[in-house]
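Asks: Here is my input; please provide its structure:
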Amino acid sequence: MRKALIWLPFVAFVGVLAVVAIGLFRPADRDVRSALVGHELPEFALPAMVEGVPGVDKARFTQGTPRLLNVFASWCIPCIAESPQLMRLKAMGVPIEGVAVRDTPENTGIFLRRYGNPFVGVGDDRDGRLQLAIGSSGVPESYVIDGKGRIVLQHIGDIRAEDVETIAAAVRGAR
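Replies: All right, here's what the predicted structure looks like:
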């Protein structure tokens, strides 16, 4: 019995080491999922961020046509990387509404001229209130909204080429 107790600290040390190693090699999921997926968008009305492009409000999402809601910013590097995919979705007939967060009209305009404007409307969310209200924790982030204004899918991070077909199918299926 005494000989077994001598090995107890070593076994405990190996156990702690194993837990630490598992944590290092399999990091935790740090994505913050919106609690509103499956629920209706909150009421909102954002003024236009860019001249010549309308703002965005909840009524646009309740007219029977599923849409993609994209939260972005001109200062966001992954938003630049995502631009070609948004243009591709637009070319596929996906209506995309943009929400520019913590940004200025000047910088947003420059961004859209440089990287393309896939948006039907771009809302001004300078204070980030809508972003927080829909459960978005960063940029870029996109939401598939059905024709009744209900959030069907949340895509965290930039939309990559391999995501385009899945998102387009989700919009088509969100009737």
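Asks: can we go C-alpha only for contacts and neighbour counts from here?
Replies: Noted.
Asks: for the closest residue to M92 other than its chain neighbours, helix, strand, or coil?
Replies: The shortest distance from M92 to any non-neighbouring residue, by Cα to Cα, 6 or more residues apart in numbering, is to A168 (7.7 Å). With DSSP: H, G, I helix; E, B strand; the rest coil as the basis, A168 sits in helix.
Asks: ranges for the strands of the chain?
Replies: 45-46, 56-57, 67-72, 96-101, 121-125, 141-145, 151-156 (DSSP state E).
Asks: Which secondary structure elements does the last one sit against?
Replies: Under the contact definition 3 or more Cα pairs under 8 Å, 6 or more residues apart in numbering; DSSP states H and E, strand 151-156 sits against strand 141-145.
Asks: Which other helices and strands does the strand it packs on contact?
Replies: Counting contacts by 3+ Cα pairs under 8 Å, 6+ apart, strand 141-145 is packed against strand 67-72, strand 151-156, helix 164-172.
Asks: The second one versus strand 67-72: what angle between them?
Replies: This means strand 151-156. Computed by axes from the mean of the first three to the mean of the last three Cα atoms, to 10 degrees, the angle separating strand 151-156 from strand 67-72 equals 30 degrees.
Asks: For the comparison step, fold the sequence that follows:
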Amino acid sequence: MKRALLFLPLVLAAVIGVVLFWGLGNDPTKLESARIDDPFPAFNLPSLQDPAKFLSQQDVKGKVSLVNVWATWCPSCRVEHPYLLKIAKQYQVPVIGLNYKDDRDAAKEWLIKLKDPYLFNIFDEKGKLGLDLGVYGAPETYIVDKKGVVRYRHVGVVDDTVWKSILEPKVNQYAQER
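Replies: Next comes the predicted model:
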């Protein structure tokens, strides 16, 4: 019995090692979303810049676009911001902002200071739209097709590599669909 107890820590360490090694093969940015191939959730929320102007699900339809979940409290959002500016300007892709659980004044100041890549910004102060979308945190970026259907979800920073290898081909593919 004593001898078996001596091997218990070794067996336990081996099991933990196997589980951790298996986890290394998983892509942490690939999180399934229940919203893929479903319409963008219905909402009626104010614009970040103009609290008197309300935006809805209809504002997300019409053209293939990126919906970017961001916040001033998110350090990774600051990292991806220049890439979103580039995508909006250089590639002429509409980028819609979803300002998530943030302070309105801080967010407006951020956009003045860092420039604004967004066609418009939905102000989701309480996080209800984020919850309906299945947001885990910021940043997250969704591709929404012309009909307002969520087609793809990217968790994490959007940079040149992510844009060129993942998002741009998908945006082009969905733009070709009727």
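Asks: Now distance to R102 of structure 1 and mean neighbour count too, for the helices and strands packed on strand 141-145 of structure 1, in CSV please.
Replies: Formatted as CSV, these follow (distance: least, Cα to Cα, whole Å; neighbours: other Cα atoms under 10 Å):
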stretch, distance to R102 of structure 1, mean neighbour count
strand 67-72, 9, 26
strand 151-156, 18, 20
helix 164-172, 25, 17
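Asks: Relative to P118 of structure 1, which of the ones you listed is closest?
Replies: Within those, the stretch nearest P118 of structure 1 is strand 67-72; the backing value is 10.1 Å (Cα to Cα).
Asks: picking that back up, with distance to V14 of structure 1 as added columns, please give the helices and strands packed on strand 141-145 of structure 1 in TSV.
Replies: Shown next, in TSV, are those (distance: least, Cα to Cα, whole Å):
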stretch	distance to V14 of structure 1
strand 67-72	46
strand 151-156	37
helix 164-172	44
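Asks: Next up, the contacts around the residue nearest to M92 of structure 1.
Replies: Residues near A168 of structure 1 by Cα atoms under 8 Å, 6 or more residues apart in numbering: L89, M92, V94.
Asks: do you know which of the helices and strands packed on strand 141-145 of structure 1 lies nearest L5 of structure 1?
Replies: Closest among those, once you apply Cα to Cα, is strand 151-156, at 50.0 Å.
Asks: mean shift between the closest one and structure 2?
Replies: In the superposition with structure 2, the average deviation recorded for strand 151-156 of structure 1 is 0.5 Å (mean Cα distance after the TM-score superposition for structure 1).
Asks: how far is that strand from where the chain is centred?
Replies: 7 Å (Cα atoms, centre = their mean, to the nearest Å).
Asks: Which elements pack onto the lengthiest helix in structure 1?
Replies: Ranked by number of residues, the top helix in structure 1 under DSSP state H is helix 2-25. Packed against helix 2-25 of structure 1, as judged by 3+ Cα pairs under 8 Å, 6+ apart, are no other helices or strands.
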